[in-house]
Structures are given as structure tokens and as C-alpha cells.
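1. quick one: sequence plus predicted model below, questions after.
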Amino acid sequence: MVRYSYATHLECSVGHDRYDIRKLQGLSAAGKPLLAGYDLEALRREVRREEIARRPPNLWRWHELLPLEDPAWIVSLGEVETPLIALSHSPRPAGFRPPMVKDESRLPTGSFKARGLAVAVSMAKARGARRLAIPTNGNAGAAMAAYAARAGLEAFCFCPDDTPEINLSEIALQGAAVWRVNGLINDCARLVESGKAKFGWFDLSTLKEPYRIEGKKTMGLELAAQTDWQLPDVVFYPTGGGTGLIGMWKAWAELTALGWISPPLPRLVAVQATGCAPIVRAFDSGASAATAWENAHTIAAGIRVPAALGDFLILAALRESGGFALAVSDSAIEAARQQVGLRDGLLLSPEGAATYAAYLEAAAGGRLRASDRVVLFNCASGLKYPMPAVTARMDVRAPFAAGISLPSPGS
């Protein structure tokens, strides 16, 4: 019998002991992330990929591979399928195909965080949670605030001091309680953890619950369908907590088990900033886990995560895919953002720009083939980040006066 969801259990990512998917869950008894398991054999018998493709192009078209068992509990703000846009005019090495940008800025609240929070808030409400809390560099908090408001739940957000003002205002405007914290994202996470017993909130920190990763997984599912089930050769992904990267690798494993796609799978590239690159350091040293990064700093706040709970899962996905990890400087990120904006009209987030900078570096370093089909993830709208001030003025009483330079027509 066809089911709405084929989820059967939650499983520890290390010990593989199983947990009841019908109950609200956090970490495993070992303190490790839980991952949802599905009855893929039954799903393979009962559902065809062509049926998925005929549905409206949104996140919930993938409901068989999501943990929510009843559509009545869906909390939605219109999670659209995000486009693939070729960087046809931005610089690239001679003979290389234009890389494609998967532009997640089109989602509710302007970032990919909507995917994870749509599923997580739906699951939390279905399992009886009334209060939600999250540590956030901005975008996750904005998404949680929006979906919590939609669901009628209380929301509490803890943000590093230098979180962009527009993110803080967005969170507050949607009804969440929000605090600046004199520390980094890991310090904010400790505050959420310490307040759980006292305030009774459900902790939505990255990978401390098993639902956000299932929402993020839809990036990988969607990319497969958009490419006619022929995935790209290489995917560059801005990596902080790594939920999206881990989720996509999980998605492709599930699609492979269903027989909907075939190897080879994309090589995954984890992109970090030189000011906060624990995954790059661990990957390059051959380690299976990352050590915390000291004095983390970068303009790409979304990837400024000194220690990721899912570090071992990120590193495993990189190695299993034949991929690698790469760090780029803030100056390269700024230059990439300007190039893509000027040449292709896409206003990338700093994290998205980091993937383009990493693509250029990888291509120049011989880590890509000219024939590779490459996808870069832009995870948020550039409108949510500081931009250059505009200082030029014109006097209506003396328009185009001396000293004002305009290009000639056709130049």
C-alpha cells in the first residue's frame, strides 16, 4: 500500500542503534546525530520517479522520503524548487563549461535554511513541541522564526554579536525572542543547551535533531530531478555545520538504492574560509574528525563554524565521493561576489561567492576537468548581507554637471 512517508526509524550515525521515529528525538544516547531510515524496498516497488516529477515542483513533492507521516501537519511558506543558472559571463578557464549556480535565495526567508526548518518545525509541531530554540548566524534563525510563527509556536534565537542587523530585525519582526551573544555560534549553542531543562524548548541546533537534515536532503533530490537523473560531476558546497552536504550525500545514496540514479555520483567539495577551515585542515591531514578552529573569523558568517557536530559525516562524504575540501580568503570571496554580480547579475551571499572563488582556484590548480559539469550552491540572498554604500549624488538644478562621468551610448 502506498504511504505518504516511508520513514521507519531513526538510527545513530555511529552506533547504529535505532530510535522511535514517532517520538520527538534529539541526539542518540552516544551524543551523536540521528539519521532517518526508510523502507526503500517498498518505496521502490510502489512509487516511480516519474510520479514524483509530475507533482508540483516544491519541497513536499518528495514526501515519501521525508519523515512526516501525515500531510495535515505540514507547515509551509511555499518552498519552491530553486533554479539552476549558468554563469555564462563570469570568468572561467578557457574551454571550461560554465558552472551552474543552484540559487537557494528563492526560498522563503531568502535562504536554504527554509528547507530544513520547514521539515523540522512540521515535525516538532506534530510531536507536540511548543517552544523552539536555535543558535544562529542569522539565516537559520530567520527561517525558524518564520515557520514557528506560521505554526503558532514560540521561538528563541541566540546570535553572535556581529550577526547582520537585517537578520536580527527579520527574526524579531516574525515574533521570535532574539539575543546578541558575546561569542561565536558554538557559544550560542551552549546557551541553547543550558536552557533546555529550565525553559522547555526543543533544541533545533545543527544535527542535534534529525529533521533539518531531511529537509536539506531535498537539495540533492531536487538536483537529481532537475538534471534528468544525470547528476553533475562536481558540486561545490559552502560548509559550516555541513547539514546540507551530508543531506545531499544521503539523498543520493537513497536514490541509488531506489534505482532512480546510477553511479558515478558527484564529487563533493566542502568550501570554507581561510579564517575558519576546520574541515579543510582535517581533510588535508587525513583525519576522520576535525579539531575546533581557534579565533574563527570570516565575512562569510554562515560558514564560520569552529566545530561541527557532524564533522565525521562531512569528511566521510567527501572521501566516499572522491571530493576534497578547499578554503578561500575573504578577499577572494569579495572579488567573486563582485564578478558574478557584474557579469551575470546574481547577487550571491558571501557563502555562495565562496563556492565560485573555490571553483576558480580548483580549476586553476588542476583539480577539475574542462568537461566537468559543475554546480555551485548559493545558499542565501545577497540582500541579507552588508553591501557597498552608494555615495554618488546628482543635483536636479545642474544635472550632468562637470565632474559627473557617464558612459557614452553603446559603450
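-> The structure has been received and is ready for your questions.
2. from now on I want contacts and neighbour counts done on CA atoms only, so please keep to that.
-> Will do.
3. how about the strands of the stretch 151-300 of the chain, start to end?
-> Shown for the stretch 151-300 of the chain, the strands assigned by DSSP state E, counting those that start in this stretch span residues 154-160, 177-181, 202-203, 234-238, 267-273.
4. using CSV, lay out those strands together with mean neighbour count.
-> Converted to CSV, those look like this (neighbours: other C-alpha atoms under 10 Å):
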stretch, mean neighbour count
strand 154-160, 24
strand 177-181, 17
strand 202-203, 24
strand 234-238, 27
strand 267-273, 27
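5. dump those to CSV, plus distance to A124.
-> Formatted as CSV, the entries for the strands of the stretch 151-300 of the chain read as follows, by distance: least, C-alpha to C-alpha, whole Å:
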stretch, distance to A124
strand 154-160, 12
strand 177-181, 18
strand 202-203, 8
strand 234-238, 27
strand 267-273, 29
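6. and A257, how many residues sit next to it?
-> Neighbour count for A257, taken as other C-alpha atoms under 10 Å: 14.
7. likewise for the one 4 residues further on?
-> Neighbour count for I261, taken as other C-alpha under 10 Å: 20.
8. among the strands of the stretch 151-300 of the chain, which comes closest to A225?
-> Of all the strands of the stretch 151-300 of the chain, the one in closest proximity to A225, counting by C-alpha to C-alpha, is strand 234-238 (15.2 Å).
9. contact partners of the closest one?
-> Applying C-alpha atoms under 8 Å, 6 or more residues apart in numbering, the contact partners of strand 234-238 are 245, 266-272, 303, 323, 351-352, 354-355, 358-359, 372-377, 379.
10. try this one next to it:
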Amino acid sequence: MTCYVSHLECSVTGEKYEAGRIHTVSVSGKPLLVRYDLGRLGSEVSREDIENSTEPGFWRYSPLLPVSKSDNRVSLGEVVTPLVRLNSSAEFLGVGSGSIIVKDESRLPTGSFKARGLGLAVSMAKELGLEHLAIPTNGNAGSALAAYASRAGLSTTVLCPDNTPEINTQETMAQGGDTYLVNGLIGECGHIIADGIEEVGWFPVSTLKEPYRIEGKKTMGIELAEQMEWKLPELIFYPTGGGTGLIGMWKAFAELTELGWMDCPMPRMVAVQSDGCAPIVKAWEEGADHAEFWENAETEASGIRVPSALGDFLILRALRESGGFAIAVSD
């Protein structure tokens, strides 16, 4: 298989980093983004090649992914997740039948879209020769990491706030992850993992602390475009915590447009947060480039309880570039 990655790039300074090596964040502490030789890719791979692919789930988009050897792909039987039209909801809201669509990511292994990001991150960990991965999580990222890492033969350590739903911690342990509860929020879990990098030899797959979860999450955007015959919705509402999904989808749309595989208006991206933890919404309303730490974060939607996101500026950038917005809703 051909890998079209050209380099990695600091999301702030544009500084380039060599592909095929172990990276976390840039020297300035900002997320790294994977860049591709889209000119070469477009000359060798067509949209029809993607449509005719027999690869399972998100691996059908391998030309736009960074794994260079097929033996390093770690799969748990991913599928193309369905689009479900909420006709009754659309009628109730008076917006026209069929105009509200949900992408049902619960069909993926471990029951959530986290399988995309962690499946890709674990595959790259295998390719780069890593052995022990660690992650802080409020919810189902831990189980996705543990499941894919177990399939790959890698060790995992998962740190969760002590009020993480028990169903999430139980699933993570069942999938083989060493799981610990921390008296604090996800930030405190992240600090412990940062210490463990030097002391224990963990490799962090925390949100945006490595370059590849975004690449897995962007397959939501590619898949959505293919399902809609290379068109896109007018608006995309995305539940937002750390933001890799929203950032990844926006990256996918930009790459597809540059390839010439789409010729349609870009969707407006909408970040949806709980009003009990809405730092992105506050930053959006204030016109800020970065979000302030959200004190006393509390929401039943534990997976998006992120008081401070490393990629806050990337989320806000996507909202502004797309003409979108951020909104807080009650639990």
C-alpha cells in the first residue's frame, strides 16, 4: 500500500516535522497535524477507487490515512455507520421531513465514535513500535483504547475522574485496560500521565497530545460525504469536549475539497456543549481565540466534561472558517 503522508505540521507555527517518527506535540506544546501530498494522491487515487473499496469501515479511506503498512492496521470489525433520518423530530420542529439526520456511531466497536480515533492511534502506535499507551478519560475513550490495544498486543493504562460512570470503567477493565480512579477532573488525570511518560515509559494518547486520533476522527467526515454522494449538510451539530471530532471532520472536508472530490458549499460547524461545562461557547461569545478554564465543571454528559481543551483554538478556528457557532444546552 502507498502512504501519502508528506510531513507533520505544528498547528500554530506551521513548523514541519518528519513523518514516520514518534511525535507528541510540537516544540511549542501545540497539536501536530498530519499533512499529505494531495497532488500525488489525487493523481493516483480517484473518488471511484474509494467508492469501490472492499476494505472494512474507515479503512476504506486508507489513502487519506497515515498507516503505511497494512499489517499494522488494527481492526475490530468496523462498519460504515448509518445515517438515520429523524422525520418526526423534523416535522415537530417544522424544518421539513428528512432534513434532520443522525449519524449512528454506536454501531462501531465499543459503542462509540471513539473507535475511529483510538483505532487509528493504536495502529500508528503499532507501526512506530510503541508498547504501553496511556490515556485520561471521562468516559468511553478508555474502553476503545483498551480494546484496540489488546487486539494489537499493547499494554494500556487508563486514568478516570472518580465520578466517571461505572459502566465506562467496567468496560475498560473488561477490555484489558489497567484502570485507575483519580480524585479530580480529567486535567488531573492528564498531569499524572504526563509524569508517567518519564517515570514509567507511557506514551500518551490524550486528546491532541499525539497526531493520529484526529486522522481517525476525520473519517467521520469522509464517510459522511461519501454517504451523501459527495455533498454535505448545511449544518453539522457536534457534541464538543476536547474537539478532535469536530476538528477532524473540518480537516477532512478541506482535504476532500483540495482533492476535487467535492464541489459543494461547506457546512457550518456547530459546537454543542453542556451549560455545566461550556468553555468553547464562552470563548465563542466573547470573540476569543482561546477558552478559559471552566471552574466547577459538572454535567451528566461525562464524555464532554472537558474544562480546558488543548485544541480550543482549532475548534474556534473551524467554527469561524465555516461560519458556524457554539451553543450550550441543559442536560
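-> Arrived safely, thanks for sending. Quick caveat, the model's predicted, so the values are computed rather than measured.
11. and the contacts of strand 234-238 of the first structure, which are buried?
-> The neighbour count (16 or more other C-alpha atoms under 10 Å) marks 245, 266-272, 303, 323, 351-352, 354-355, 358-359, 373-377, 379 as buried among those.
12. and the residues you listed, which of them are in helices?
-> Secondary structure assignment (DSSP state H) places L245, E351, G352, A354, T355, A358, Y359 from those within helices.
13. if I look at the second one, how far off is T163 of the first structure?
-> So that's E351 of the first structure. E351 of the first structure is 14 Å from T163 of the first structure, where distance means C-alpha to C-alpha, to the nearest Å.
14. can you check L84 of the first structure too?
-> Between L84 of the first structure and T163 of the first structure the distance, using C-alpha to C-alpha, works out to 29 Å.
15. what of V181 of the first structure?
-> Here the criterion is C-alpha to C-alpha. By it, V181 of the first structure lies 10 Å from T163 of the first structure.
16. one more: R106 of the first structure?
-> 21 Å.
17. same thing with L223 of the first structure?
-> Using C-alpha to C-alpha, we find L223 of the first structure at a distance of 30 Å from T163 of the first structure.
18. neighbour count winner among those two?
-> A count of neighbours by other C-alpha under 10 Å puts L223 above the other of L223 of the first structure and T163, at 22 against 19.
19. in the first structure, what residue corresponds to G42 of the second structure?
-> The pairwise alignment with the first structure assigns G42 of the second structure to R44, based on TM-score structural alignment.
20. and that match, how many residues sit next to it?
-> Applying other C-alpha under 10 Å, we find 15 other residues in the vicinity of R44 of the first structure.
21. the helix or strand where it lies vs the second structure - mean distance after superposition?
-> With the criterion set as DSSP states H and E, the secondary-structure element containing R44 of the first structure is helix 40-46. Overlaying the second structure shows helix 40-46 of the first structure at a mean distance of 0.8 Å from the equivalent residues (mean C-alpha distance after the TM-score superposition for the first structure).
22. which parts of stretch 190-197 of the first structure are buried?
-> Within stretch 190-197 of the first structure, the residues that qualify as buried are L191, V192, E193, counting by 16+ other C-alpha under 10 Å.
23. distance to A155 of the first structure for the residues you listed - can I get that in TSV?
-> What follows is these, written out as TSV (distance: C-alpha to C-alpha, whole Å):
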residue	distance to A155 of the first structure
L191	14
V192	12
E193	15
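24. quick one: which of those sit in helices?
-> L191, V192, E193.
25. show me what contacts the second one?
-> Under the criterion of C-alpha under 8 Å, 6+ apart, the contact list for V192 of the first structure reads A133, I134, P135, F158, D203.
26. ok, it to R48 of the first structure distance?
-> Where R48 of the first structure is concerned, V192 of the first structure sits at a distance of 42 Å (C-alpha to C-alpha).
27. helices of the first structure, residue ranges please.
-> Residue ranges of the helices in the first structure, as given by DSSP H, are 40-46, 49-54, 113-126, 139-151, 165-173, 185-199, 212-226, 243-258, 278-285, 311-321, 330-344, 350-364.
28. closest one to L10 of the first structure among those helices?
-> Using C-alpha to C-alpha, the nearest of these to L10 of the first structure is helix 212-226, at 11.5 Å.
29. got the buried residues for the closest one?
-> By 16+ other C-alpha under 10 Å, the buried positions in helix 212-226 of the first structure come out as 212-226.
30. give me the mean deviation of that helix from the second structure.
-> Distance for helix 212-226 of the first structure, averaged over aligned residues: 0.3 Å (mean C-alpha distance after the TM-score superposition for the first structure).
31. what stretch of the second structure does that helix fall on?
-> The alignment of helix 212-226 of the first structure onto the second structure (TM-score structural alignment) spans residues 213-227.
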